[in-house]
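> just coords:
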């Protein structure tokens, strides 16, 4: 049962990230091939890097339905991108949902592969953020990790909550739900309230007096 729920969450994350990538393509007025490229790279990019780093078979190579779904969803967005009142706002919220989902499913995949807790958290962050980074680089946008609002930290909170709860023996359904909820809540608060971590401020060195 839990594996079924995890798979469903993984699919939702792929679709959410794919749509966010295709929306960037719409903002850049790309053709349908550009939509497919940006949508697919965003939807499966993070999971691809995770599997390569863990030495696992790349998930979409063995399950081409992921790749086909990314292309199909991108094509749908090509014809419907004009519908949302604000494509940028839709992009940010879809990205937040994908981020929270992939933080948990990425950490879960790493844990099932035998990774320790720290590595599992790191793989959750990689899975959650790398697709968005690829999307922004290919689309000529400012990468999400360079923006002021909290982003990577939200993925870190979600993945860490999942791993910690799993380590103390919490049911996996609860670990997944809380990890997803916390990751999404932190990112949503950052979007709504402009939350950010303290930033480095230049100051004179010892020899500059």
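The structure has been received and is ready for your questions. Computed from a predicted structure; not experimentally measured. Numbering: from 1, shown residues only.
> when you work out contacts or count neighbours from here on, use the C-alpha atoms and nothing else.
Fine.
> go through stretch 113-126 and flag the buried ones.
For stretch 113-126, a neighbour-count test (16 or more other CA atoms under 10 Å) marks 115, 117, 120, 121, 122, 123, 124, 125, 126 as buried.
> kindly report the same for stretch 21-39.
21-26, 30, 32, 34-39.
> just those now: which is nearest residue 180?
Distance to residue 180, by CA to CA, is smallest for residue 21 among the buried residues of stretch 21-39, at 21.0 Å.
> next up, a structure to set beside the first:
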């Protein structure tokens, strides 16, 4: 198994857990759990592969990804009641998924020899799109767009760090480790310490 495939499998599993946790908060049935888990798990990677013209798309080439997502959905279906705060578990699980998915997207773009701007965008899209689709479909406030939180910023910074580091190393392992570290550090800092970006506040018009 290649490093990129390992990252894809890991991000699929963790993102599927977050999707299933959202499904549990919405009190969906088992099919609903599986659908939301799969949408969350493969959404970002699917958009990445379509934009990069990777054929076939990763989960079509290896349907085992869908099996992993469904297994995660089943696991949450029978254990979600054990979580005292499903929202807290969801947010922290999502931060770990982000720190795996961003390197997966970044690494896929690097492996295809894409220029730096494309590498950064593919890492950001892979990390953010699945959660965005999950929240939009379930009519929830998208986690990636919550006021001032470092989510898209964390994904962008992590992917950019890998893109800048990659020319200085022989392989992609160290750059992708840097990517994961930067992404998770910023996201976790936002959750634990309230790190925020300034947000726009409208002012009343001058008379």
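That came in fine, so what should we check first? Please read these numbers as outputs of a predicted model, since none were measured by experiment.
> residue in structure 2 matching residue 7 of structure 1?
In structure 2, the residue matched to residue 7 of structure 1 (TM-score structural alignment) is residue 5.
> got it, and residue 55 of structure 1?
By TM-score structural alignment, residue 55 of structure 1 lines up with residue 53.
> next one: that match from residue 136 of structure 2, what distance?
Residue 53 of structure 2 sits 25 Å away from residue 136 of structure 2, going by CA to CA, to the nearest Å.
> kindly report the same for residue 201 of structure 2.
Counting by CA to CA, the gap from residue 201 of structure 2 to residue 136 of structure 2 is 24 Å.
> need the contact list for the match of residue 7 of structure 1.
residue 104 (CA atoms under 8 Å, 6 or more residues apart in numbering).
> which stretches in structure 1 count as helices?
2-27, 32-54, 59-62, 65-80, 87-112, 117-139, 152-167, 172-193 (DSSP state H).
> among the ones you listed, which is nearest residue 208 of structure 1?
Closest to residue 208 of structure 1 of these, according to CA to CA: helix 152-167, at 33.8 Å.
> circling back to that earlier point, more neighbours: which of residue 201 and residue 136 of structure 2?
Between residue 201 of structure 2 and residue 136, counted using other CA atoms under 10 Å, the more crowded position is residue 136 (12 against 6).
> now check structure 1 for the residue matching that one.
Checking TM-score structural alignment: residue 136 of structure 2 goes with residue 137.
> wait, what's in contact with that match?
By CA under 8 Å, 6+ apart, the contact set of residue 137 of structure 1 is residue 143.
> what's the separation between it and residue 26 of structure 1?
According to CA to CA, residue 137 of structure 1 and residue 26 of structure 1 sit 15 Å apart.
> now do residue 152 of structure 1
Separation of residue 152 of structure 1 from residue 26 of structure 1 (CA to CA) stands at 25 Å.
> do residue 156 of structure 1 as well
30 Å.
> now residue 72 of structure 1
Distance of residue 72 of structure 1 to residue 26 of structure 1, given as CA to CA: 15 Å.
> contact partners for the residue nearest the centre of structure 2?
Among the residues of structure 2, the one closest to the centroid is residue 127, at 3.1 Å (CA atoms, centre = their mean). By CA under 8 Å, 6+ apart, residue 127 of structure 2 lies in contact with 44, 97, 98, 99, 100, 101, 102, 105, 155.
> for those residues, pick the one with the most neighbours.
residue 102 (37 neighbours).
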